[in-house]
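**Q** Give me coordinates for this.
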Amino acid sequence: MHAMSDTQRRTRLGRRHLLAPSVRAASAVSVADAVVALHATDAATVFVSTCARLAEAGVDTVERALYEDVSLVRLLSMRNTLFTVSSGLAPYVNASNARAVAAKERRTFLTHLHDDGNGLGENWLIETEKATLAALTARGSATGSELSAAVPALRTKITIFPGKKQETVQGVATRVLRVLAAEGLIRRDRPRGSWTSSQFRWTAAESWPARELAEAQAEVALRYLRSYGPATEADLKWWTGWGLGQVRTALAATAAEEVQLDSGAMGWVSPGDTEPEPALEPWAALLPALDPSAMGWADRGFHLPAEHRAALFDRAGNIGPTVWWNGEIVGGWAQRADGEPVWRLLSDVGRDATTAIEAEASRLSEWVGETRITPRFRTPLERELTA
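**A** From the prediction side, this is the model:
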């Protein structure tokens, strides 16, 4: 059995995730495919993650892919989380994860409608969805507020969890749009405000080519191993949100090979991917909260010292902005109110690393310009740096 050292894993991460300067990409689609999926819960993450990996960083490049070419699309998929993937991979992510998420979203919403006790149910939802799609088609693109003005049913309010401690009154517009988006009938268009905003307009979406569940899961697993391998069963299970049986079936379908990790665990790589890769030039990176390179494994021990976790994660397990040196997380960063990037090193990495990090901070400032980035999930170190 081949062995795969932590050093080799960090080299793979730098090359395959396009983080070293010599391997940066020319397009946003190349970046998305290199990491399989970009976290999109926080709108800014898609842009900062992509630009960190582009040879020529720029907001326009990402916006063009999202809203003009539609070569990047957002899907509620793995772990019921919003991700951005390439349009070529989207049918597989849709079949492997998003369809199940959409079905759950619809069931949950119908349960809330039933529990409200006002006679709203599946027929009401179907008619409301038809009216919403008709209004959106007529306008081409619209915000949730604009659609609510056009469709009276969207202004309905229901009581969630009636009679329980968490009882609350909620408007249905957001839930209806969430279900339609999860089912791929509408997609997020340009937001109101800047590229950091999550107040999206909506537009009609084209349907994806059909893919069978097993085929789709095998394809997603293979893409994951090519980008993140070696990875354990637990890593793939966590990243996809699949059951263990589905993970093992998908690994078998890819003909994945086992390797021995420094931790003593068995990892998996794609077929034939067992040979060591040559070392990269020294590299530094400033990556955003929820970046895929930080969130791609359940066990991050090979690139994240355990003593750094408390400063870099929130209580829900979301990682904040991170500073990297040669494939290892060595600190965190933030953006002050005046726009200046500021960071703190948690590892002693030497003068060469500090110089490279300063250069990356300058590159970040150049393309971000006057925009201010505040992560949705605040972490202890990020809060300290912005205080």
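**Q** contacts, neighbours, all on C-alpha from now
**A** Noted.
**Q** does residue 201 really touch residue 181, like I thought?
**A** No. Between residue 201 and residue 181 there is no contact under Cα atoms under 8 Å: 11.8 Å.
**Q** between the two, what contacts are shared?
**A** residue 188 (Cα atoms under 8 Å, 6 or more residues apart in numbering).
**Q** Check which helices and strands the longest strand anywhere in the chain is in contact with.
**A** Across the chain, the longest stretch assigned as strand under DSSP state E is strand 328-335. Helices and strands touching strand 328-335, by 3 or more Cα pairs under 8 Å, 6 or more residues apart in numbering; DSSP states H and E, are strand 322-325, strand 341-345, helix 380-386.
**Q** Now the second one, please; I'll put the structures next to each other:
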Amino acid sequence: MGGGTVRRHIGAAERRTRLGLRHRLAAGAGAARPEDVAEALVALHGTDPATVYLAVGARLAEPQKTVAETERALYEDRSLVRMHGMRHTVFVFPAELTAVVHASTGIAVAARARASLLQDMAKAGAPDASWLAEVEASTLAALARRGEATAAELAADEPRLREQFVYAAGKSYEGVHTVSGRLLRVLGVEGKVVRGRPLGSWTSSQFRWALAPDHPELDVAGAQAGLLRRWLAVCGPATEADLKWWTGWRVTEVRRALGAIGAREVALDEGTGYVVEGDEEPVPESAGPWAALLPALDPTAMGWQQRDWYLAPELRPALFDRSGNVGPTVWWDGRVVGGWAQRPDGDVVWRILDGAGVGREAEAAIEAEARRLREWVGTTRVTPRFRTPLERELAG
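**A** As a prediction, the model looks like this:
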């Protein structure tokens, strides 16, 4: 992987230039379609449904088309697919990447998820694996007949989905789980079902379910190499720690994939970094400084484990929740400089955090982005699923 003893140093400024250009944020880099945004980012974080649309809208050249075009891609053309991926998290992927994601990360996660469900049911004295297999087959058949359905609609066809069992009996976190909730989640990580159109607006988290599109079964190691190559091409350079964190793989898997794609070592301020072959040379300068308002859990803000090159440590307490989820962020020329929120009356407000050090040009550009966001969001009210200190304060 080294390709020689002399490694080119890629500093923070160049990394921020790469980020702006490749993540479709720099001036003139806006995308034409949601598919172009997903392609540029590899995956759109989908735990909070609104994040998908807000992340797309921040990068479209014509953001007023965000909702209609994203719904077309997700629910009509199916060119984007919402499914479980890295770190057992829901993402929206380009459709052609679903087989790669399933083989590279989903298979291992799915095995753990199914084992956990069976173990929890056994501890609760619930029916065994053969019973669950019958319910699963019946559920998938019902979904095939309906095309799309909610969990409640599926339970009307397969009443055993309503069965409940006690989880973690006697523990402080004891709870009651419904078979439908746990089983549909397992089927999701196994690549058998995907989330379909929501019941409400684009901010709704109440989804219908649909059968997953057919995809070929790929070799795990080959799929991991393919996924890592794709991500490194848009997010490189990155450290081994970044790669391990983003993928959720073991370090041995990360190193195997780096070797398989012939990744090149470069020197970063944090230590050794990696880029894809041919990406070692300096990148062209961007068209000038740029501003962006990115949503909570945006894939750019959450893209790396080591973030000092774009996010000063002293700003983090205001922008993250206790679980490490980032809230809405304000960016200026490749750095996070503050946060934003939407108030109940629909106004989009923002604040530059102390120590960020921006001037009037930045503030004018950020306000222009806030106006752009207000215009396309319109009457919709967006509250992040994971609230952060600054977002709560600004939202009032």
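**Q** Now compute the TM-score of the two chains, please.
**A** Between these two chains, after superposing, the TM-score reads 0.97 (TM-score structural alignment, normalised by the length of structure 1); 385 aligned residues with a Cα RMSD of 1.1 Å.
**Q** Residue 141 of structure 2 should be in a helix, yeah?
**A** Yes. Membership of residue 141 of structure 2 in a helix is supported by DSSP: H, G, I helix; E, B strand; the rest coil.
**Q** Please say which position in structure 1 it maps to.
**A** Counting by TM-score structural alignment, residue 141 of structure 2 corresponds to residue 134 in structure 1.
**Q** Same question for residue 118 of structure 2.
**A** By TM-score structural alignment, residue 118 of structure 2 lines up with residue 110.
**Q** Let me see the contact set for its match.
**A** 121, 122.
**Q** The host helix or strand of it vs structure 2, average distance?
**A** Taking DSSP states H and E as the criterion, residue 110 of structure 1 maps to helix 99-116. Once superposed with structure 2, the aligned residues differ from helix 99-116 of structure 1 by a mean of 1.0 Å; criterion: mean Cα distance after the TM-score superposition for structure 1.
**Q** Pull out the buried positions in that helix.
**A** Neighbour-count burial for helix 99-116 of structure 1, counted by 16 or more other Cα atoms under 10 Å, picks out 99, 100, 101, 102, 105, 106, 109, 110, 112, 113, 115, 116.
**Q** Name the nearest residue to the fourth one, sequence neighbours excluded.
**A** By that I understand residue 102 of structure 1. Once flanking residues are discounted, residue 102 of structure 1 sits nearest to residue 182: 4.8 Å by Cα to Cα, 6 or more residues apart in numbering.
**Q** The one you found corresponds to which position in structure 2?
**A** Per TM-score structural alignment, residue 182 of structure 1 is aligned with residue 189.
**Q** Tell me the spacing between its match and residue 87 of structure 2.
**A** 11 Å (Cα to Cα, to the nearest Å).
**Q** Comparing those two, which residue is more hemmed in?
**A** Comparing residue 189 of structure 2 with residue 87 by other Cα atoms under 10 Å, the one with more neighbours is residue 189, at 27 against 14.
**Q** Surely that one and residue 108 touch.
**A** No. With contact defined as Cα under 8 Å, residue 189 of structure 2 does not count as touching residue 108 (9.3 Å).
**Q** on contacts alone, who are the packing partners of the one helix or strand residue 126 of structure 1 maps to?
**A** Using DSSP H and E, residue 126 of structure 1 maps to helix 122-139. Under the contact criterion of 3+ Cα pairs under 8 Å, 6+ apart, helix 122-139 of structure 1 touches helix 144-150, helix 173-182, strand 200-204.
**Q** Of all those, which one is nearest residue 50 of structure 1?
**A** strand 200-204 (19.4 Å; Cα to Cα).
**Q** Need the residues that contact that closest one.
**A** With Cα under 8 Å, 6+ apart, strand 200-204 of structure 1 has contacts from 133, 136-137, 140-144, 185-192.
**Q** Just give me the mean distance for that strand relative to structure 2.
**A** Using mean Cα distance after the TM-score superposition for structure 1, the mean distance for strand 200-204 of structure 1 is 1.1 Å.
**Q** residue range for that strand in structure 2?
**A** Going by TM-score structural alignment: strand 200-204 of structure 1 matches residues 207-211.
**Q** Please identify the buried residues of the matching stretch?
**A** Quick answer for stretch 207-211 of structure 2 (16+ other Cα under 10 Å): 207, 208, 209, 210, 211.
**Q** And for stretch 311-320 of structure 2?
**A** Quick answer for stretch 311-320 of structure 2 (16+ other Cα under 10 Å): 311, 315, 318, 319, 320.
**Q** ok, now stretch 370-384 of structure 1?
**A** Result for stretch 370-384 of structure 1 [16+ other Cα under 10 Å]: buried residues 372, 373, 374, 375, 377, 378, 379, 381, 382, 383.
**Q** tell me which element the aligned partner of the first one in structure 2 falls in.
**A** Right, residue 372 of structure 1. Aligned counterpart of residue 372 of structure 1 in structure 2: residue 381 (TM-score structural alignment). Of the helices and strands defined by DSSP H and E, none includes residue 381 of structure 2.
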